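Trainee: my questions concern the predicted model and sequence given below.
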Amino acid sequence: MQPLPRGHVRLEDAFGGARRVEVEIAATAGTRARGMMWRKELAEGKGMLFLFPHEEVQGFWMRNTLIPLDMIFITSDLRVAGIVSRAVPRSLESRSVGVPSQYVLEVPGGWTEKLGIRKGSTVRFEGVAGLDIEP
């Protein structure tokens, strides 16, 4: 399997600061489906950014995902639409925030709460422009 493209996501926190996450970027149907499956750890400051071709209600499951994750759903205008915190590993339950988003950032479980990332926070991508997003 080829390594995924890499970039950074910068999120505004509740205290007026910004948190930068180094991300692997999943922009194809295959890489989005595989996601974080089979990984045994995800270090602080790391994550995976899922790019979708259109803004719509996204749903994620944790099948074959071995670690708890926070899922940050991001709108096409780069605001946090909502967060699923500490998604339980190996669950087939679909996780969603019920509102349209075009991007989803997965980070270690509990990270968003600890660092004050909230619904409405602004987001900036670095090294993502120009990547082809496949349906």
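Mentor: Looks like it arrived, so ask away.
Trainee: CA atoms for contacts and neighbours, from now on please.
Mentor: OK.
Trainee: where along the chain do the strands fall?
Mentor: 6-12, 18-26, 46-57, 69-74, 80-87, 100-108, 123-126 (DSSP state E).
Trainee: check contacts around Pro108.
Mentor: Contacts here follow Cα atoms under 8 Å, 6 or more residues apart in numbering; on that basis Pro108 touches 42-44, 46-47, 67-70, 86.
Trainee: make it 7 Å
Mentor: For Pro108, the contact set (Cα atoms under 7 Å, 6 or more residues apart in numbering) comprises 42, 44, 68-70.
Trainee: and the residue nearest to it when sequence neighbours are not counted, how many residues sit next to it?
Mentor: For Pro108, ignoring the flanking residues on the chain, the nearest one in space by Cα to Cα, 6 or more residues apart in numbering is Leu69 at 4.8 Å. If you count neighbours by other Cα atoms under 10 Å, Leu69 ends up with 25.
Trainee: before we move on, what about the one 3 residues further on?
Mentor: Here the neighbour count serves as a burial measure; for Ile72 (other Cα under 10 Å) it reads 25.
Trainee: hmm, Ser85 and it touching each other?
Mentor: No - contact criterion Cα atoms under 7 Å: Ile72 and Ser85 do not qualify, at 8.4 Å.
Trainee: below is an additional structure, to be compared with the one above:
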Amino acid sequence: MLMLPRALRIALFALLALVAAGASVSMAGAKLEPLTFQTSAGPRVVQVELADTPERRQIGLMYRRTLAPDHGMLFDFGAPQPVAMWMKNTYLSLDMVFVTEKGLVHRIERGAEPLSEAIIDAGAPVRFVVELAAGEADRLGLKPGDRVSQRLIDAAARR
């Protein structure tokens, strides 16, 4: 059996407890930015956390136990590409909004099943994915073709 120094064991236990509780990945303290969906009923604004690095995209909303209405996560893949997501280690049911580089909603996956390893495919190359709590896409009135505006999306659309 490997014996670790007491201080290291305590620190490791504390870290594991934080991860298990989801505290290390909560949205508390995360920098949020506005994102606007231009729907047929008018603009709908949500606050998103950015997943714009490989590490942030890999973790996404995993381990989170709550997600406030009008909040979510924006995944930026850097360039249009085939995108497939899954719900492994994700405790919340989510709506996934697949967005083109030009800032248009391509497809919406509603109510993705928590903890599922089923692949959720964009169906075409996209650059962005917006994850929202399940039911938010319907509440906001989102549909394919709606325009999405946010600083990263707007910059990509101008190219």
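Mentor: Okay, I see it. Here the structure is a predicted model, which is why all the values come from computation and not from measurement.
Trainee: just give the number of residues close to the alignment partner in structure 2 of Ile117 of structure 1.
Mentor: Residue pairing (TM-score structural alignment): Ile117 of structure 1 is matched to Leu142 of structure 2. When neighbours are counted by other Cα under 10 Å, Leu142 of structure 2 registers 21.
Trainee: pull the contacting residues for the residue nearest to Pro108 of structure 1.
Mentor: By Cα under 7 Å, 6+ apart, the contact list for Leu69 of structure 1 reads 85-87, 106-109.
Trainee: that one -> structure 2?
Mentor: With TM-score structural alignment as the criterion, Leu69 of structure 1 lines up with Leu94 in structure 2.
Trainee: likewise for Val104 of structure 1?
Mentor: Using TM-score structural alignment, the partner of Val104 of structure 1 in structure 2 is Val129.
Trainee: I'd guessed its match sits against Phe75; true?
Mentor: Yes - the pair Val129 of structure 2 and Phe75 qualifies as a contact (Cα under 7 Å) at a distance of 5.0 Å.
Trainee: what about Val148 of structure 2, neighbour count?
Mentor: The burial count assigned to Val148 of structure 2 is 22, neighbours taken as other Cα under 10 Å.
Trainee: typo on my end, Glu93 of structure 1
Mentor: Burial of Glu93 of structure 1, expressed as a neighbour count using other Cα under 10 Å, amounts to 13.
Trainee: before we move on, what about Ala84 of structure 2?
Mentor: Other residues lying near Ala84 of structure 2 total 15 when counted by other Cα under 10 Å.
Trainee: Arg124 of structure 1 now?
Mentor: Arg124 of structure 1 has 15 neighbours, counted by other Cα under 10 Å.
Trainee: from Gln2 of structure 1, how far off is the closest residue to it other than its chain neighbours?
Mentor: For Arg124 of structure 1, the nearest residue in space outside its immediate sequence neighbours is Arg10; the separation is 5.0 Å by Cα to Cα, 6+ apart. In this view, Arg10 of structure 1 and Gln2 of structure 1 are 25 Å apart by Cα to Cα, to the nearest Å.
Trainee: could you check which of these two is surrounded by more residues?
Mentor: For Arg10 of structure 1 against Gln2, the residue with the higher neighbour count under other Cα under 10 Å is Arg10, and the figures read 16 against 4.
Trainee: map that one onto structure 2.
Mentor: Residue correspondence to structure 2 (TM-score structural alignment): Arg10 of structure 1 is matched to Thr36.
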